[in-house]
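S.K.: next input, structure requested:
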Amino acid sequence: MNATSAAVTAAVTFVWLGMVLAISFLEAPLKFRAPGVTVPIGLGIGRVVFRALNRVEAVLAAAAIVAVAVGGPPVSVGVLTAVAALLLAVQLLVIRPRLNRRSDRVLAGETLPRSRAHHVYVATESAKVLALLALGVNALIA
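M.R.: Now for the predicted structure:
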């Protein structure tokens, strides 16, 4: 992998990783602990924040894919890029629509039990974090 592509891949990957860690594992759970934040308010904030995060993630994923494609990467970098992008696609195309439908119901006043889709989202987010960490490290040593 050429040095420029490796540097761009690593930089994009670590920015992406930092955003996911900050939003998904710090902001998201903490907002519900803030005084006066009800479940509907927290869901409303979460929808706005995650919509913005996911847009930025899509741009970062595209940048990583281009950097990797141009750089002639080792197999590990190509596979990890594909895994991270695939996990993001699953979140955006499969899991998030389910969560959005559920949050629509809660915002409309329904009381619902905990969501399995939320647990699946957290699991894919955790897997994406591991993939991004491995990708960033592999890009640095490529």
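S.K.: C-alpha from now on. contacts and neighbour counts both.
M.R.: Fine.
S.K.: point out the other helices and strands that whichever helix in the chain runs longest packs with.
M.R.: What stands out as the longest helix in the chain, according to DSSP state H, is helix 39-71. Other elements packing on helix 39-71 under the criterion 3 or more Cα pairs under 8 Å, 6 or more residues apart in numbering; DSSP states H and E are helix 3-22, helix 75-90, helix 96-107.
S.K.: and the angle from that helix to helix 75-90?
M.R.: Relative orientation of helix 39-71 and helix 75-90, computed by axes from the mean of the first three to the mean of the last three Cα atoms, to 10 degrees: 150 degrees.
S.K.: next, the second sequence, to be compared with the first:
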Amino acid sequence: MDAASAVAVAALFVWLGMVLAISFLEAPLKFRAPGVTLQLGLGIGRLVFRALNTSEAVLAAVVVVSFVVRPPSAGVVVAAAVAIAVLAAQVLAVRPRLSRRSDAVLAGADGPRSHAHFVYVGLELIKVIALVAAGVALLVA
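M.R.: Reported below is the predicted structural model:
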């Protein structure tokens, strides 16, 4: 395996690990910790997901640059492109809705729960599958 492909594999699997650790472990568990109120959990979540999405964007850029240096197979490119497109959809379409809802909750509003969380989690699942597919396909290539 050449250096560019190794960097892409590393970036894809680090990205995957971050998504799994934050979205599927930290996010649900923080609300079960003693003394963590909904408002505190939302405030922490906003900071954590902003940092996660920024890190994801950096890792996506590393993957793209690695692909420019050493183009992989079309399947790898498609899988990585799906992960990048999902990230863009989350940041540009879903997170603003989540932010509006968390702003309202932090301001003391009550009301129906946001369905945007379900959309975000569904997109996370798609992103996880795409990252696994891209990483594995690049490893076995």
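S.K.: what TM-score do we get after superposing?
M.R.: Between these two chains, after superposing, the TM-score reads 0.97 (TM-score structural alignment, normalised by the length of structure 2); 141 aligned residues with a Cα RMSD of 0.9 Å.
S.K.: hmm, back to that, of the helices and strands packed on helix 39-71 of structure 1, which approaches I41 of structure 1 most closely?
M.R.: helix 96-107 (8.6 Å; Cα to Cα).
S.K.: same for that closest one, what does it pack against?
M.R.: If you count contacts as 3+ Cα pairs under 8 Å, 6+ apart, helix 96-107 of structure 1 packs onto helix 39-71, helix 116-141.
S.K.: and the shortest one against structure 2, how far off on average?
M.R.: Think helix 116-141 of structure 1. Compared with structure 2 after the fit, helix 116-141 of structure 1 shows a mean deviation of 0.5 Å (mean Cα distance after the TM-score superposition for structure 1).
S.K.: who are the contact partners of the residue positioned nearest the centre of structure 1?
M.R.: Centroid-nearest residue in structure 1: V20, 5.2 Å away (criterion: Cα atoms, centre = their mean). By Cα atoms under 8 Å, 6 or more residues apart in numbering, the contact list for V20 of structure 1 reads L53, E125, V129.
S.K.: how near is it to V70 of structure 1?
M.R.: Distance of V20 of structure 1 to V70 of structure 1, computed by Cα to Cα, to the nearest Å: 25 Å.
S.K.: quick one, what contacts A133 of structure 2?
M.R.: Here A133 of structure 2 is in contact with V76, A79 (Cα under 8 Å, 6+ apart).
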